[in-house]
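1. Got a predicted structure here, sequence first:
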Amino acid sequence: MKYKIAFIFVLLSMSRQLAAQTMSAVPFAPKILPGKGLKQFDFFYAGEAKARNMYIVRDGKIAWSYIDTTGRGEISDAVLMTNGNILFAHQYGITLINSDKKVLWKYNTPEGFETHTAQPIGNDHVVFVQNGNPAKVFVINIKTDKIAKEFTIPFKSGTHGQIRHARLTAAGTLLVAHMDLGRVCEYDVNGKELLSLEVPSVWSAVPLKNGNMLVTSNQRFVKEMTRGGDTVWEYLLDEVPDYKLSSPQLAMRLPNGNTLINNWFNQWDGRLDLNNLPVQAVEVTQDKKIVWALRAWTDPVNLGPSTTFQLLNDPNGITEKVRFGDIK
């Protein structure tokens, strides 16, 4: 009997190994990718990873990099400002550096709280969301280091999974992606809720020039939604042929009307297979055809996991030339 049981365990082990090999053999993306590779765009890039790395890519090459291998936390959000400064949220703080990597301002998150998203307002203020109990929106004057505005927002327990992304709108309001609540909410500068839309496992909500918003979800979809909650465009990642796009975190609408979607790789849950590498971003047309894909995991341009993707000189892109109520 014991030999029969041992034989069954051996068979089960072999079947698991075979299943794992079969899964790893499924290509994450075509061998030949559409588009011009790294030369398709000039862009600023950062991602949630075990090290805090950021890059500026020009003409297909790394023109600038920030490599932090000794710090703590992960970069969930970063903004390249028009003056060349970079503001980034890195879980346990927010830092503003210049192109020479000199720290111009820093906020250290209190023990038990986390910060995963931040945006500059002009050159004097920063708005950010702080996860924790309670979750709060802050506006800080970085010249005086004084709080210009703060208010509490809804939250569930579990600090790390509360909010990953927030962005100011042209109307001077703040769109917050409540990942824990499965809702996108809009707040005015005094914390009044102006809008609340159900979006399960929402990671980000980016306002568009037409008044709609582009949302991404951990349930592997990207949608353009109206303020009334109607879906006008939807991209279901599980239905994309020839690609395995597992974790969208940010989507942006390009000047040509296409949509750029990042595809994050979780370094904590898996190890890269150099013979079967996932793509880090795709450009998708309105009729859902992939016309460009990025795969840059090896030297001389190893960009690592993808979270933030900002085109250089994009007139529709994120900027510090925004306001939050009367703060500008």
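-> Looks like it came in fine.

2. only C-alpha atoms for contact and neighbour calcs from this point on.
-> Fine.

3. pretty sure residue 117 is touching residue 79, no?
-> No. The criterion here is C-alpha atoms under 8 Å, and residue 117 misses it with residue 79 at 9.8 Å.

4. Put this next to the first one:
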Amino acid sequence: MKRIKQLKIILILCAIAMFSNAAAANWLKSEKIKKIKGYVITASELDKVLVLNDKNEIVRKIEANNTYDAWKLKNGNILYACHRGVRLITPADEIIWNYKSKSEIFACQPLGKNKMLVGECSKGRLIEISSTGEILKEIPLTYKKGGHGCFRGARKIKNGHYLVSHHADKTVREYNKNGDVVKEIVRPFNVYAAQRLSNGSTMISDVYCLSIYDKKGKMVWEFDAREYSELGVNHLTGFQVLPNDEIIICNWLGHSPYKKGIPVFKINMNKEILWKYTNAQQTYSCTNIQVLYE
């Protein structure tokens, strides 16, 4: 009887090992499909949008005054904010769309093939604009403190609403398609970016923390970068949630390009630091990042 029990235990352990190996194989297969081939980084202090390869080498530089947001599109074009404007540029550096504004612009977003979202900070509004320059929609924003500190990140999300990070108000507001505020999340620090996650929660970056709030507005997770002295945290800015639930985050190092710190790093949901981009002299202060996949 004792031998039978031992045999059962061995069989169970073998089954667990087989399952674990299969799971690992599936994970590796998924990772191979989603292999990172590079990054698009907005380097505000360099006045450049930088394209890096998977070895963290700069392979392209685009002149972009005080840039804070950029997207590489499937056709290779890059949409980016450049202080008081937004441009769309080809791989050959040809400017094919150029929106100029009297307002500071910290956020832009491609909306399909021929439409973009532009966040005009100083004017306190979002606009949806066509590739021909026609303003298709205007969303006046609600805020207490306007001007330079009005907002940073702005994104249109799947339900047609807009998530806006009101920097000086320390508040992320969700606006419906009519411009009405339908939700507010208040943080203790100046907020920078917000993203709606697939489960309906909202992830927010502020000066020191990356946090998650559930649908009811309750904080359910928080990463406090002050607990990791090696990061040299100054202000957490743009971030991207990766397919494996890891998160890549920018740490804006301030207006002095020689300030020490880690400009970009990656964590998991267990708050473990998985990867650090350490060459602050190459990128200076990073404000946003887009991970590029093969």
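-> Structure received. This is a predicted model, so every value here is computed, not measured.

5. which of residue 117 and residue 79 of the first structure has more neighbours?
-> Set residue 117 of the first structure next to residue 79 and count neighbours by other C-alpha atoms under 10 Å: residue 117 wins out with 28 against 25.

6. In three-state terms, label the more buried one for me.
-> What DSSP: H, G, I helix; E, B strand; the rest coil gives for residue 117 of the first structure is strand.

7. any idea what it aligns with in the second structure?
-> Matched to the second structure by TM-score structural alignment, residue 117 of the first structure sits across from residue 107.

8. That match: what's it in contact with?
-> For residue 107 of the second structure, the contacting residues are 68, 69, 81, 118, 119, 120, 152, 153, 154, 155, by C-alpha atoms under 8 Å, 6 or more residues apart in numbering.

9. Need the overlap of contacts for residue 117 and residue 79 of the first structure.
-> Residues touching both residue 117 of the first structure and residue 79 (C-alpha under 8 Å, 6+ apart): residue 88.

10. any idea how far the closest residue in space to residue 314 of the first structure that isn't next to it in sequence is from residue 288 of the first structure?
-> Distances taken as C-alpha to C-alpha, 6 or more residues apart in numbering place residue 255 nearest to residue 314 of the first structure, at 7.4 Å, with adjacent residues excluded. Residue 255 of the first structure sits 16 Å away from residue 288 of the first structure, going by C-alpha to C-alpha, to the nearest Å.

11. neighbour-wise, which of the two wins?
-> With neighbours defined as other C-alpha under 10 Å, residue 255 of the first structure and residue 288 compare such that residue 288 has more, 15 against 11.

12. Apart from its neighbours in sequence, what residue is nearest that one?
-> residue 235 (7.1 Å).

13. Name the SS class of residue 274 of the second structure, please.
-> For residue 274 of the second structure, the secondary structure call by three-state DSSP comes out as strand.

14. Pretty sure it sits against residue 248.
-> No. Applying C-alpha under 8 Å as the test, residue 274 of the second structure and residue 248 come out as separate, 9.5 Å apart.

15. Now for these two: what residues contact both?
-> In contact with both residue 274 of the second structure and residue 248: 265, 266, 267, using C-alpha under 8 Å, 6+ apart.

16. Now check the first structure for the residue matching the first one.
-> Correspondence of residue 265 of the second structure to the first structure, assessed by TM-score structural alignment: residue 282.

17. and the closest residue in space to its match that isn't next to it in sequence, how many residues sit next to it?
-> Ranked by C-alpha to C-alpha, 6+ apart and with sequence neighbours excluded, the top spatial neighbour of residue 282 of the first structure is residue 293, at 4.3 Å. By the criterion of other C-alpha under 10 Å, residue 293 of the first structure has 26 neighbours.

18. Counterpart of residue 293 of the first structure over in the second structure?
-> By TM-score structural alignment, residue 293 of the first structure lines up with residue 276.

19. Identify the residues contacting its match.
-> By C-alpha under 8 Å, 6+ apart, the contact set of residue 276 of the second structure is 262, 264, 265, 266.

20. Can you add secondary structure and give those back as CSV?
-> Shown next, in CSV, are the contacts of residue 276 of the second structure (three-state DSSP):
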residue, secondary structure
262, coil
264, strand
265, strand
266, strand
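
21. Which single one of the residues you listed is nearest to residue 200 of the second structure?
-> residue 266 (22.4 Å; C-alpha to C-alpha).

22. contacting residues for that closest one?
-> By C-alpha under 8 Å, 6+ apart, the contact list for residue 266 of the second structure reads 246, 247, 248, 249, 273, 274, 275, 276.

23. Quick check: the aligned residue for the first one in the first structure?
-> Under the alignment (TM-score structural alignment), residue 246 of the second structure maps onto residue 258 of the first structure.
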